[in-house]
Each structure stands twice: as structure tokens, then as C-alpha cells.
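Asks: Provide a 3D model corresponding to the input given below.
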Amino acid sequence: MTGPDAGTGLEAGPLSKDCVPAWLELLGAVERADRAGEHIDAEELNEALSDPKLDLEQDTLGLWEGSRLVAYAVVHTPHGALDVARFQGDAAVHPERRRRGVGSRLVAWMEERATARHAALPDLSALPGELLLDGRTKDEGLRHLAEGCGYTPCRWWFEMKHPLTGDAPPARPAPEGTRVVPFDSVYDEATRLAHNDAFRDHWNFAPFDRTDWNTWVTGAGSFRPAMSRLLVTDTGGPGGTARDGARGTPPVDEVAAYLLAEESEADTAATGRRDCHVGYLGTRRAHRGRGAAPALLTELLRAARAAGYDTASLTVDTVNPSGALGFYEGAGFVVDRESVTYARPLGTDRTS
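Replies: As a prediction, this is how the structure comes out:
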């Protein structure tokens, strides 16, 4: 879509890297109004637009008022979905343009795009389709918009923090037959395989292929390998293919569990405080119940404190099947913010 948008009277067109300054200005206005604690910088926006699986012409929409971007929407396709094809919507409207039908227009556009992609991809069209919208539980504007468009809450999330003050927690021993090592690129593929095994029983999980893993996990600008830790076996295993079978390369020990850390430079710039975020923490199913996660999390808290971070943080599904919420509370994390995911089946009448 390029040209005037019939629903809003605004100029419409896809996003591109040329839009990043205007996009950044829009997100800044949204954060100042909503105070959601969500900060982003130009590097992160450029990174998002560089996703090789994102079709900028078809999967993104910007609405302009002259040279000012006043709203945007992006639809992410759930490649590799296993049970339900849950398309992820990302959108925002400038505070000055709210309550004027722009949000509803963005939701309708995202539904149209998700429905088209769902029908066009054979591996997804065989599954039920949904569109997801995320936001803070206290965001009444989003709640009214979502409910008015036929969406219902389907999942709740706690964003938890742990102050890194006082004495460091005592180190915890690794389970027998394993050892904790810093993340190294030699373990990258083995870690991806471990993640796909660890999370296959979690809601909305789709296995990471190598492209998505590099885009969103270990290739992301926020990834902090120096803070990340792996629990590896001493006997080798599936991780032996982690270096793609290079001749003369010794086998890589299996990754039994992993903790991948992140840091948002935009958050640090906005708050003046450094936070070490637990982006991914998982244990292979065969290694559960042996203390893998506590050993890794304790190591992260000790390392982050020594590195000068002010806090550690993570996000947890409130109904995580592994009992993660209770584990994190026991480790000293407390709820800082709450978020909600709204969902609506694709191809259904909003009035039904």
C-alpha cells in the first residue's frame, strides 16, 4: 500500500531504513505518554528491519502526516509453528492521533496481512491461525482497542527484576557429569538444538532455524556472550555437530542447559542503570530436575554483579509448565511489570 489511506486520510506506505529517524521519534512520543518502560534505539530498529524473513513491502505499514510518522504496524509470520499459526502484531499510534480510528485501522491491516500469509503458506494453512497483540496489563487504551476488535486475553507475563546489591549469592555446583562454561561460538549450534528441545512443550513455541537464531538470538546486537553461560556434558552428544562437521574439528560436548544474556543500551541510556536481562534460560528435557537452571542463574547473578550491572531481569509466562515463576521468586526476583497477550482467530467475524 502506497498513497492516501482511505480509513484514516493519512499517507500510507511500507517502512524502510530511511524511516528509522521518524520511527524513533514516534516511539519516543509513545513512551513519554505511556511510561511503559520500553526504550529502543536506531540500531535496534535497523536490526528489526534487516530480518531476512520480513518482507518490508508487504509486512510493514507506516501512516504519515506530512513528514511525521504517526502510526506503524508490523506483522511477523510464525515460520515453523507446530500447533497454531500465531502471527505476531506490533503497532503503535502517536498519542496525538489516538481515539480517532487509527488503531482500529492498524489492527484491520494486520489481520488482512496475517490472513493472506496464513492462506499462502502450506505449512501454516494446515493449522488454525491467530493474530496476537501484546501490551501492558495497565494499558486501558490497548484493552479497549483489543476488546473492541474482538480480541481476548490469552496469556499473562511477569517482568521480574533482581537487584544486584549486597553480597553475591554463593556459587552452586554443576550437576554431576556437567560443567559450566562461558558461551563460545563453538557451542552456538549445540545451544540452538538445546533450546529447541527445552522449549518444545511451551506455549507458542516454534523451533528456531539457523536464520532466526542468528537474527534474534546470538546474532542480535543486544546479545552479551560474556555474561552468557552454558552447562555442558563431559561426554559429547548431539552438540557434536555444532561446528557443521568441519573436518579435523573435535566434537563439541552436548549443551545440557543454557542461559543467554542480553543488554539494552537504549534502556541504559534512558535510565542510567545497567540491566543484565536473561533472554533465554532452558534445560534439555533429559537433564531436568538435577539443578541445572539454579547453577546457571546463580552464575549469571554473580557475573553480572562483578561486571557492574545494577539489576538482572527476565520475563516469565505466569503459567509456564516448568514452574519457572516459583523458581525465580525463590531466587530473589520480584515482579516489576505485568504484560498481557491478546489473541483473535483469523478468518472470523468480529461480531461473532
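Asks: rest of the way, CA atoms for contacts and neighbours
Replies: Noted.
Asks: mind listing what's buried in stretch 59-67?
Replies: Applying a neighbour-count criterion of 16 or more other CA atoms under 10 Å, one finds 59-64 buried in stretch 59-67.
Asks: now those residues in JSON lines, with distance to residue 210?
Replies: Converted to JSON lines, the buried residues of stretch 59-67 look like this (distance: CA to CA, whole Å):
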{"residue": "59", "distance to residue 210": "21"}
{"residue": "60", "distance to residue 210": "23"}
{"residue": "61", "distance to residue 210": "27"}
{"residue": "62", "distance to residue 210": "30"}
{"residue": "63", "distance to residue 210": "33"}
{"residue": "64", "distance to residue 210": "36"}
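Asks: could you export those residues as CSV, including distance to residue 161 and secondary structure?
Replies: Formatted as CSV, those follow (distance: CA to CA, whole Å; DSSP: H, G, I helix; E, B strand; the rest coil):
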residue, distance to residue 161, secondary structure
59, 34, helix
60, 33, strand
61, 34, strand
62, 34, strand
63, 36, strand
64, 37, strand
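Asks: biggest separation within these, which pair?
Replies: Farthest pair in these (CA to CA) is 59 and 64. Separation: 16.8 Å.
Asks: let me see the ranges of the strands in the stretch 51-200 of the chain.
Replies: Under the criterion DSSP state E, counting those that start in this stretch, the stretch 51-200 of the chain carries strands at the ranges 60-65, 68-76, 85-93, 129-136, 152-163, 178-182.
Asks: and for comparison, fold this next one:
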Amino acid sequence: MTSTKSPVSLPNGFSARPPTAGDVETVVGLVTACDIAEYGVPDVDTEDVLAAWATPGFSLGKDNLIVESDAGDAVGYLEILWGRAEAVVHPDRRGLGLGAYLLARAEQRALERASSNKAEVGLSQVISTTDTAATRLLDDAGYAAGKFIWRMTIPLDEVIPPVWPDGVLPGVFESGDEQDVHTLVEETFGDNANHEPQPFEEWKAFMMERETFDPNLWIVARADREIVGVVLCPNYPDEGWVRQLSVRRSWRGRGLGTALLRQAFVEFHRRGRKTAGLTVDSYNRSGARALYERAGMSLEREYVTYMRRLRP
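Replies: Here you go, the predicted structure:
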């Protein structure tokens, strides 16, 4: 990050440095170790890290850092993206003050990134509700709990075929649909409390300019040639994943969301995926969690977003 100074110092035997493009696997390995300790399974891969680093506006080496032991082992990692801090400490090095250091550096960088005339600057961090150490750290630092995020899953041993509302023609994404799809996604997510609009180019980079982009997993529902619903899924090798599900307001309450979701499950099953998952947050006002539960999904993990205003 820009400055090596921090109001919180690293313990003896550790140092911080800016990552380089060659550190991708180092970061993946560290985050994987943390995931396995917390959840029993890894939840990140190389493509996830590369996509984050390729996000428009992200500055490699300024918006992230690695903490190493004197032996050269990566023991901590911090990344600032979209006003949110992602910070991890290796399970064997917790309780030494590394988390407090990463949090202080995150706040420092958030203030550096903010323009001088921006009156309010905030920072958020998402943690598992079972992570008592992180909860205590954030509570003590003056952060307040906000929205909950629920990760939901479903086994795909058997799938139910979709029933489409009258007048709807299901298909897949076609070149040239991207602007209309983005507009629909923003309309849908804009109904949620505290939604921050995502510019088209940023959304396109995050959703389409990745190795896991597969247009045949972007299911598009049309009525009178207008896109009225989409379910957008990356092509992950180990599980089906629903990244975004959107239904136009005028088409809600007709079963279109359920049909889109079930069509995604059918395609995942056809490709040999054993499970499917997604996340939904407590600020969602469209009844999405209830829809997912009706489709047979159940809660697997729960996260909470902690937030703090840094300025004024």
C-alpha cells in the first residue's frame, strides 16, 4: 500500500510488503488455509484472485498487501475492493495482533483513496458469524454490524424442470445483450437497501471478462423480444453457482424467478454438478430468500457485514 506507516505496528518477526503479479498462488494458498480452518473446504481459486486484481480502479500493490514472517511465509493478506476490506490471517498465526494491523492498514488506505472533498468515508468488512475473534476485533474498533449474507445450497441428485409463465421464451445470452442485461440487473438490485450502482464497464469486467464466463450458462427469458429475466452463472468445475438472478418488476410474482433458477439447476445437473449455491443478503426486499427456500435450497453459512464511518 502507499505508505508503510500505520497507527498499529506489526509484532516482531513480521513484515509487510506490496504484492506483485507473481503472488497470486501465494494469496490463494493463504486464503485456502483460512477457508479450510473455518469451513472445512476451500472457497477461492486462482481465477477469483486474478479477477479481483483486474477490477477497474484496483491498484495492485497499493490496494493490497502481504504480511510475511521472517522465514518468508505469507501469514496475512489484505485487499481493499469496492470500499470493502478482505483480510485474512493464517490459522497458526492468530492472536498475535496481525488482524489489528491489517484493519488499521485498511482504514489508512480507504482514507488515502477517498478524494479530499468527499465528506463521508466508510469501510466495511464481511466475516463469518462464527468467527468470534474477528467479531471481537471489529466490535472493539468501533464497527457496527449491518446486513447479513446467507450462503444457500441445494443437492442436484434430482432436479425439477421449470414451468415458464405464459408469453415467456427462455434462451441463452447472445452477443449484444450485455447492456440490456446490465440494465435489468441494476433495476433489480437497485430495489435493495444500500445498493451501490455498478457501472457497466466494471460489471462487464467482473462478470464477462473471466475464464469462467460461459454464455450458455447465462439464461435469458424474453417476452415480446424484451429481456424480462436472467440468471447469470459462471462455469465452475466443482459446483453450480448462481451469481445474479434478476426479474423485471412487471414480471414478478408470476413464477419467472423460480423457473429461471430451476433451469439453471437443470443445466448444472446436465453438466455433472452435484450441488448448486448462491448468496443473498438481508437487505434484499424482493423475497429472494423465500424464493430460494421454495426451490429447495437451505442455509449453509451465514456472514455479517461490519461497517464504520472513517470520516467525518
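Asks: can you say which of the strands of the stretch 51-200 of the first structure is nearest to residue 33 of the first structure?
Replies: Across these (criterion: CA to CA), the nearest stretch is strand 85-93, sitting at 11.0 Å.
Asks: in contact with the equivalent of residue 328 of the first structure over in the second structure: list those residues for me.
Replies: When the two structures are superposed using TM-score structural alignment, residue 328 of the first structure falls opposite residue 292 in the second structure. By CA atoms under 8 Å, 6 or more residues apart in numbering, the contact list for residue 292 of the second structure reads 258, 298.
Asks: what helix or strand is residue 292 of the second structure located in?
Replies: For residue 292 of the second structure, the enclosing helix or strand under DSSP states H and E is helix 288-294.
Asks: in that helix, which of the residues would be classed as buried?
Replies: Here helix 288-294 of the second structure shows 288-289, 292 as buried, counting by 16+ other CA under 10 Å.
Asks: of the residues you listed, closest to residue 128 of the second structure?
Replies: Proximity to residue 128 of the second structure was ranked across those by CA to CA; first place goes to residue 289, at 18.4 Å.
Asks: for residue 224 of the second structure, see how far away the closest one is.
Replies: For residue 289 of the second structure, the distance to residue 224 of the second structure under the criterion CA to CA, to the nearest Å works out to 29 Å.
Asks: do residue 211 of the second structure as well
Replies: Residue 211 of the second structure sits at a distance of 32 Å from residue 224 of the second structure (criterion: CA to CA).
Asks: wait, residue 277 of the second structure sits on residue 155?
Replies: No: under the criterion of CA atoms under 8 Å, residue 277 of the second structure lies out of contact with residue 155, with a separation of 9.0 Å.
Asks: just the residues contacting stretch 266-277 of the first structure, thanks.
Replies: 38-41, 261-264, 304, 308-314.
Asks: can you tell me what residue 164 of the first structure aligns to in the second structure?
Replies: Alignment note (TM-score structural alignment): residue 164 of the first structure maps to residue 156 of the second structure.
Asks: so for residue 211 and residue 224 of the second structure, which sits in the more crowded spot?
Replies: Here residue 211 of the second structure and residue 224 are compared on neighbour count by other CA atoms under 10 Å; more neighbours surround residue 211, at 12 against 9.
Asks: picking that back up, okay if I get the buried residues of helix 288-294 of the second structure as JSON lines plus distance to residue 253 of the second structure?
Replies: Shown next, in JSON lines, are those (distance: CA to CA, whole Å):
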{"residue": "288", "distance to residue 253 of the second structure": "11"}
{"residue": "289", "distance to residue 253 of the second structure": "14"}
{"residue": "292", "distance to residue 253 of the second structure": "14"}
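Asks: the first structure: helices as residue ranges?
Replies: Taking DSSP state H, the helices of the first structure run over residues 20-34, 42-49, 56-59, 102-120, 122-125, 140-148, 188-198, 210-216, 265-271, 292-306, 324-330.
Asks: export these to CSV and tack on distance to residue 257 of the first structure?
Replies: Written out in CSV, the entries for the helices of the first structure read as follows (distance: least, CA to CA, whole Å):
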stretch, distance to residue 257 of the first structure
helix 20-34, 36
helix 42-49, 27
helix 56-59, 35
helix 102-120, 34
helix 122-125, 30
helix 140-148, 37
helix 188-198, 7
helix 210-216, 16
helix 265-271, 27
helix 292-306, 6
helix 324-330, 14
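Asks: the ones you listed: which one's closest to residue 281 of the first structure?
Replies: Residue 281 of the first structure lies closest to helix 292-306 among the helices of the first structure, at 7.3 Å (CA to CA).
Asks: grab the nearest non-local neighbour of residue 197 of the first structure.
Replies: Counting by CA to CA, 6 or more residues apart in numbering, residue 197 of the first structure lies nearest to residue 284, which is 5.8 Å off, once chain neighbours are set aside.
Asks: now the one you found: how far from residue 290 of the first structure?
Replies: 11 Å.
Asks: what do you get for residue 134 of the first structure?
Replies: 34 Å.
Asks: same drill for the two, tell me which one is more crowded.
Replies: In terms of neighbours (other CA under 10 Å), residue 134 is the more surrounded of residue 134 of the first structure and residue 290; the figures are 21 against 13.
Asks: residue in the first structure matching residue 26 of the second structure?
Replies: Looking across to the first structure (by TM-score structural alignment), residue 26 of the second structure lines up with residue 22.
Asks: could you report the neighbour count for its match?
Replies: Quick note: residue 22 of the first structure (other CA under 10 Å) scores 15 neighbours.
Asks: contact partners for it?
Replies: Residues near residue 22 of the first structure by CA under 8 Å, 6+ apart: 68-69.
Asks: can we see that at 10 Å?
Replies: With contacts defined as CA atoms under 10 Å, 6 or more residues apart in numbering, residue 22 of the first structure is in contact with 28, 64, 67-70.
Asks: so can I have a markdown table of these showing distance to residue 189 of the first structure?
Replies: Output for the contacts of residue 22 of the first structure, formatted as a markdown table (distance: CA to CA, whole Å):
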| residue | distance to residue 189 of the first structure |
| --- | --- |
| 28 | 36 |
| 64 | 42 |
| 67 | 44 |
| 68 | 42 |
| 69 | 39 |
| 70 | 41 |
